[in-house]
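Asker: Mind folding the following:
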Amino acid sequence: MLGTRVLTAAVALPLAVLAILFLPPMGLAVAVGALMLAGACEWAALAGLAMRGRAVFVVAAAVVMALALGLSEADGPVSSDGLVLGLAAVFWVGAIGLVVRFPARWHATLGRRPVALVVGLIVLAAPVVAVAYIDQADQGPLLVLLLCLMIWGADTGAYVAGRTLGRHKLVPRVSPGKTIEGAAGGLATAMILGALGALVLGLDGWRTLGVALLGAWIATISIVGDLTISMFKRSAGVKDSGRLFPGHGGVLDRLDSMLAAAPWFVIGLHLVLLAA
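Answerer: So this is what the prediction gives:
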């Protein structure tokens, strides 16, 4: 199993980096969208839909993504992409309460199929919208890569710190393997990568600090994304959300952190880079 995981990662990570750096903005958004549609099928399965229902949900997710991208420049007080990102960001902050209290309130909130499906349409569209938005900015590919490095670094830092220092469980009712020490290691790693990324981007001292703090928040909200999918899997009684990535599980197993981090990264960029 370990060999399969390593081989999958050895193939997937370079492909991801190449796609981020060399695909045109809309091409990268389409690639992320394809992954999110595979994730939509898994989300629908975790919500308890049969095969036909899953197909309908995937089509609905594709429509939401297309509308969010196609109408992003439409006139109005709030753009469609901004609405999707804002709703997703609010949801992930609210999900902290669900994670901490699980299983209390689960069946009254995300455990209800209609709620889970509506939320899924929003949070699955958000990474597509976020990537399309970021990739069109100045140094867009590097910013998308920085987002991914923060997420990957947080995951790796949490794993190493958890394995070597982990003593205190983070949220044992949701994920018994996660520790407070591991989470701290993930935050520290993401902050360091954020600071290094800011230096590569040529930012000044205060904005470098801002990007480092953004890294800490990205690591935090990434954990929330991971734990939220874990709640779904526990409720559905499954170990993995799917089998797309050998040794790693499904799209939601691998990209759960991206679901939560992507909309907040866009918000963070506005706060850090566009602030006077």
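
Asker: alpha carbons only for contacts and neighbour counts from here, please
Answerer: Will do.

Asker: Which residues does stretch 209-219 contact?
Answerer: Stretch 209-219 has contacts (C-alpha atoms under 8 Å, 6 or more residues apart in numbering) with 150-151, 154, 186-188, 190-195, 198, 261, 264-265, 268, 272.

Asker: Kindly report the same for stretch 174-183.
Answerer: Contacts with stretch 174-183, where a contact means C-alpha under 8 Å, 6+ apart, come from 99, 102, 157-163, 165-172, 220, 223, 227, 230-231, 234.

Asker: and this one, so I can compare the two:
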Amino acid sequence: MLKQRIITALLLVPVALYGVFMLPLWGFSLFIQAVLMLGAWEWSPLMGVRRTSARIAYTLFIGAIIGVLSWLAPYEHLWRDGELSKLIYYTILAGGVWWVVALAMIVNYPSSRRMWSRTRAIVGVFGLLIFIPTWAALVTVRSIDIDESRFFGGWVVLFILLLVWAADVGAYFAGVRYGRNKMMPAVSPGKTMEGLCGGVTLAFVVMMVVAHWTKVPADQFTGYYLTGLFTVVASVFGDLNESMFKRSAGVKDSGSILPGHGGILDRIDSLTAAVPIFTLAYLEFLH
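Answerer: Predicted coordinates:
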């Protein structure tokens, strides 16, 4: 399983890097839109939707909303005088609010299951609050200072990816080696407090290396590390959130498209929380 995971990851990394750095902003937006629509396709069974036509309809609905937002907030007007488009900002903020609600649901699971177990529609709304703000946040980050530097936003996106991957890798190996105390057994029995500490530690090492390499100004240290910490913690709950809904639906993996990893949603679940939270923290502390 580990070998398969590594091979799949090695194949995915060049694709991700090409999308982040080489595509123009509109191409990057379409790339992210396509990935999130695949995620929406995999989310629909967690709503209890099994019919292919209904899954297609939900997937296209997610894509259509992203398309409308792209039209209402065109890329060339995403930033005006250093200020982010209000429409895009409030879309990301809605995602931030959702993750506060999701945190409460995760902590109180399985009691919180009563909130959505009676109707599939509300789980569909949860999907909207996951996928749409993720798209808005990624396009926002990718477009930071794009007029001055074509690649700056790409480096910021890569930084987020590194934090999330470090947290995931650190948690995996620390959990396997030292894991004893279950973190949230009702949601994800395999996750441990030792794994969490390992993930946060490795992510913090990444933050220190990047801070040294990019020479983060001393007066931004607090904001920089707070932004990183919030991002890493959010990534953990993004993972737990999907685990909660999969457990509720009796599903092990969201899909099987990625050997050793499961589905697309199993790979981006952490990012769907980390990216909006990072963006809000960046705008608050570093912009």
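
Asker: Mind checking the TM-score on these two?
Answerer: Laid over one another, the chains give 0.92 as their TM-score (TM-score structural alignment, normalised by the length of structure 1), with 273 aligned residues with a C-alpha RMSD of 2.0 Å.

Asker: What subset of the contacts of stretch 174-183 of structure 1 is buried?
Answerer: 99, 102, 157-162, 166, 169-171, 220, 223, 227, 230-231, 234 (16 or more other C-alpha atoms under 10 Å).

Asker: what about Pro176 of structure 1, helix or strand, and which?
Answerer: Counting by DSSP states H and E, the element that carries Pro176 of structure 1 is strand 175-179.

Asker: Structure 2: matching residues for that strand?
Answerer: Counting by TM-score structural alignment, strand 175-179 of structure 1 pairs with residues 188-192 of structure 2.

Asker: how big is the offset of the matching stretch relative to structure 1?
Answerer: With mean C-alpha distance after the TM-score superposition for structure 1, stretch 188-192 of structure 2 departs from structure 1 by a mean of 0.7 Å once superposed.

Asker: element containing the equivalent of Ala216 of structure 1 over in structure 2?
Answerer: Alignment note (TM-score structural alignment): Ala216 of structure 1 maps to Leu229 of structure 2. Taking DSSP H and E as the definition, one finds Leu229 of structure 2 inside helix 221-249.

Asker: Could you give the residue range in structure 1 aligned to the helix or strand just after that helix?
Answerer: The helix or strand immediately downstream of helix 221-249 of structure 2 is helix 264-285, counting by DSSP H and E. Alignment note (TM-score structural alignment): helix 264-285 of structure 2 is matched to residues 251-272 of structure 1.

Asker: how about the helix holding Leu229 of structure 2: buried residues?
Answerer: 223-229, 231-248.

Asker: how far away is the nearest residue to Val266 of structure 1 once chain neighbours are set aside from Gly185 of structure 1?
Answerer: Once flanking residues are discounted, Val266 of structure 1 sits nearest to Ala130: 6.4 Å by C-alpha to C-alpha, 6 or more residues apart in numbering. Using C-alpha to C-alpha, to the nearest Å, Ala130 of structure 1 is found at 26 Å from Gly185 of structure 1.

Asker: Which neighbouring elements make contact with whatever helix or strand Met150 of structure 1 lives in?
Answerer: Assigned by DSSP H and E, Met150 of structure 1 belongs to helix 140-165. Taking 3 or more C-alpha pairs under 8 Å, 6 or more residues apart in numbering; DSSP states H and E as contact, the helices and strands that helix 140-165 of structure 1 lies on are helix 2-22, helix 113-135, helix 180-200, helix 205-236, helix 251-273.

Asker: what lines up against Ala116 of structure 1 once you look at structure 2?
Answerer: Using TM-score structural alignment, the equivalent of Ala116 of structure 1 in structure 2 is Val123.

Asker: just checking, that match touches Arg114?
Answerer: No: using C-alpha atoms under 8 Å, Val123 of structure 2 is not in contact with Arg114, being 11.7 Å away.

Asker: that older thread, what range does the helix holding Met150 of structure 1 cover in structure 2?
Answerer: Helix 140-165 of structure 1 lines up with residues 153-178 of structure 2 when matched by TM-score structural alignment.

Asker: how far apart are that stretch and its match in structure 1?
Answerer: Mean deviation for stretch 153-178 of structure 2: 0.9 Å (mean C-alpha distance after the TM-score superposition for structure 1).

Asker: Ok, stretch 239-249 of structure 2 next?
Answerer: Per aligned residue, stretch 239-249 of structure 2 averages 0.9 Å (mean C-alpha distance after the TM-score superposition for structure 1).

Asker: Relative to structure 1, which residues correspond to that stretch?
Answerer: Mapped onto structure 1 using TM-score structural alignment, stretch 239-249 of structure 2 spans residues 226-236.

Asker: before we move on, what about stretch 92-100 of structure 2?
Answerer: The aligned range for stretch 92-100 of structure 2 is 85-93, by TM-score structural alignment.

Asker: buried set for the matching stretch?
Answerer: In terms of neighbour count (16+ other C-alpha under 10 Å), stretch 85-93 of structure 1 has its buried residues at Leu85, Gly86, Ala88, Ala89, Trp92.

Asker: Equivalent analysis for stretch 42-54 of structure 1, please.
Answerer: Neighbour-count burial for stretch 42-54 of structure 1 [16+ other C-alpha under 10 Å]: Glu42, Trp43, Ala44, Ala45, Leu46, Ala47, Leu49, Arg54.
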